[in-house]
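# Provided below for reference: sequence and predicted model.
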Amino acid sequence: MTALPTSLRERKKAKTRAAIREHAMRLFEEQGYAATTVDQIADAAEVSPSTFFRYFPAKEDVVLADDLDEVMVRVFLAQPAELAPLDAMMQAVRDIFTGMDPQVWAFERRRQDLIFGVPELRARAIQQMTETVDLFAGAIAQRQGLPADHFPARVMAGAAVGAILAIMPSGVGAQGVTPGDHSRMEQALTLLRDGLPLG
């Protein structure tokens, strides 16, 4: 679902980033997140530690970087202008989840398994929600022709992210969203759009 890099340089960078991430995920799964070092990841990916840090600021960012957020914003902004923001968001969810490559889903499942299985990653992922709110607040404001710091747009973004977060399973053994769960995300956004009726 992500845009394909166009220049040779961009393609090489994307390939290096993907290799680092794949080797990191493999090592995390084989020997555990805590036991895996940046040096081991860099060695497996045949890059230097300094190259690793050019792509990922810290080891945890290999797992926590969510490439789907930017895709979601792009698809959201491309929705027909006559759709209200939450309806555009629901359509974007539909478009992304129904058109996603199975390999992307397989990687996303591995990523979410790590996040939900490693307490420090899960805690950081919750903290990252603020960045997601920032991203979608800007997208909503842009789509509606409003200032980037428009307060109601930020509140709407926070409510939408919170609604989606609310459907995520919690507790021991919890896992993240699966391909078939997009309907639950739509239901959450529909409830929000309709004023959160409890009946």
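Okay, I see it. These numbers were taken from a predicted model, which means no experiment stands behind them.
# going forward, measure contacts and count neighbours with C-alpha atoms only.
Fine.
# Just give me the residue right at the centre of the protein.
D66 (3.2 Å; Cα atoms, centre = their mean).
# For that one, give its distance to P119.
Distance from D66 to P119, counting by Cα to Cα, to the nearest Å: 18 Å.
# repeat for Q127
13 Å.
# same check, this time on A137
Applying Cα to Cα to A137 and P119 gives a distance of 28 Å.
# Compare those two (neighbour count), which wins?
Between A137 and P119, counted using other Cα atoms under 10 Å, A137 has the larger neighbour count: 24 against 11.
# Just list the residues touching the more buried one, thanks.
The contact partners of A137, taken as Cα atoms under 8 Å, 6 or more residues apart in numbering, are A148, D149, A153, R154, V155, M156, A157, G158.
# redo that, cut-off 10 Å
131, 143, 148-158, 160 (Cα atoms under 10 Å, 6 or more residues apart in numbering).
# adding another structure so you can compare the two:
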Amino acid sequence: MTRVPSAPTAKAGLRERKKIRTRRAIRGAAYRLFAEQGYDATRVDQIAEAAEVSPSTVFRYFPTKEDIVLTDEEDSVLDSALRARPAHEPPLTALREAIRTALRQAYTTPEALAEVRVRMRLVATVPAVRARLDESMAASGRLLAATLATRLGRSPDELEIQVFISAILGGLRAALIYWVAHDLRDDLTDVIDRAVATMRTNLADQG
């Protein structure tokens, strides 16, 4: 049997690694400039020059300056992790474990922890980034709602599905902001567990 050449796969792998390096270079350059001269004062052409790419390359990877802060691979990781959870798990448990999996993959190195600290501080202090985050979370919600609805045999357009996913994502955002505000002292998994556990309490009924 003739062996199928493996060169195209290797080339595809090289292209993907190059894309990842370029994305990281752009984001790293942006974060350095944000720290040096502030978010609003930093222009995309400055980011491109610092990353040694063209402005058009920056926009090819990140449609807006806000996306440099917010865009990453976590949505697909979270959705994949949710799809992989056992079918018998209750929705809240499945999402909690999926979030744990996604965060373990995303925030396991000192560099990644430093990046999320910068990211969440920009979310907290820059209105344009907060506004873009709302748009990003809406897209994330649609993705997760579709996956959750498939698990439950329901429609992603149901009010209950929409409210549940919105509550989860809102809790995740609040947990990350809390974590950064406390200088990352707490274990992130514990913070996420506390956020999820809040949804099982009767806090809303307490006087």
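Cool, the structure landed. Just so it is clear, the structure is predicted and the values come from calculations on it, not from any experiment.
# Checking the aligned partner of Q91 of the first structure in the second structure next. Helix, strand or coil?
Alignment note (TM-score structural alignment): Q91 of the first structure maps to E97 of the second structure. Secondary structure, DSSP: H, G, I helix; E, B strand; the rest coil: E97 of the second structure is helix.
# Which residues are in contact with E97 of the second structure?
So E97 of the second structure contacts L78, A81, L82, R85, E89, P91, L103, T189, I192, D193 (Cα under 10 Å, 6+ apart).
# In CSV: those residues, plus secondary structure.
Formatted as CSV, the contacts of E97 of the second structure follow (three-state DSSP):
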residue, secondary structure
L78, helix
A81, helix
L82, helix
R85, coil
E89, coil
P91, helix
L103, helix
T189, helix
I192, helix
D193, helix
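# Buried subset of the residues you listed, written for PyMOL?
Remark: buried members of those, expressed as a PyMOL selection using 16 or more other Cα atoms under 10 Å:
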select buried, resi 78+81+82+85+91+103+189+192+193
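# nearest to Q37 of the second structure, of the contacts of E97 of the second structure?
L103 (29.8 Å; Cα to Cα).
# need the contact list for the closest one.
E74, V77, L78, E97, L188, T189, I192 are the contacts of L103 of the second structure under Cα under 10 Å, 6+ apart.
# What's the match for the first one in the first structure?
Right, E74 of the second structure. By TM-score structural alignment, E74 of the second structure lines up with L68.
# Likewise for the last one?
Taking TM-score structural alignment, the alignment pairs I192 of the second structure with M185 from the first structure.
# residues of the longest helix that the second structure contains that come out buried?
Longest helix of the second structure, by residue count under DSSP state H: helix 7-37. Counting neighbours by 16+ other Cα under 10 Å, one finds that the buried residues in helix 7-37 of the second structure are T22, R23, A25, I26, R27, G28, A29, A30, Y31, L33, F34.
# And the strand or helix carrying R54 of the first structure, what does it pack against?
Using DSSP states H and E, R54 of the first structure maps to helix 49-55. Packing contacts for helix 49-55 of the first structure, counted by 3 or more Cα pairs under 10 Å, 6 or more residues apart in numbering; DSSP states H and E, involve helix 8-31, helix 38-45, helix 59-64.
# Quick one: the ones you listed as a markdown table, columns for distance to T178 of the first structure too.
Shown next, in a markdown table, are those (distance: least, Cα to Cα, whole Å):
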| stretch | distance to T178 of the first structure |
| --- | --- |
| helix 8-31 | 19 |
| helix 38-45 | 27 |
| helix 59-64 | 17 |
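# Let me know which of those is the nearest to Q175 of the first structure.
helix 59-64 (14.7 Å).
# what sits up against that closest one?
With Cα under 10 Å, 6+ apart as the test, helix 59-64 of the first structure has contacts from 17-18, 20-22, 24-25, 28, 33-34, 36-38, 41, 52-53, 55-56, 58, 108, 110-115, 120-122, 124-125, 128.
# Which entries within those residues meet the buried criterion?
Buried among these (16+ other Cα under 10 Å): 17, 20-22, 24-25, 28, 33, 36, 38, 41, 52, 55-56, 108, 110-115, 121-122, 125.
# returning to what we had before: output the buried residues of helix 7-37 of the second structure in JSON lines, with distance to L14 of the second structure appended to each entry.
Shown next, in JSON lines, are those (distance: Cα to Cα, whole Å):
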{"residue": "T22", "distance to L14 of the second structure": "12"}
{"residue": "R23", "distance to L14 of the second structure": "14"}
{"residue": "A25", "distance to L14 of the second structure": "16"}
{"residue": "I26", "distance to L14 of the second structure": "18"}
{"residue": "R27", "distance to L14 of the second structure": "20"}
{"residue": "G28", "distance to L14 of the second structure": "21"}
{"residue": "A29", "distance to L14 of the second structure": "22"}
{"residue": "A30", "distance to L14 of the second structure": "24"}
{"residue": "Y31", "distance to L14 of the second structure": "26"}
{"residue": "L33", "distance to L14 of the second structure": "29"}
{"residue": "F34", "distance to L14 of the second structure": "30"}
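# just to revisit the earlier point, not counting its neighbours along the chain, what's nearest the match of I192 of the second structure?
I164 (5.8 Å; Cα to Cα, 6 or more residues apart in numbering).
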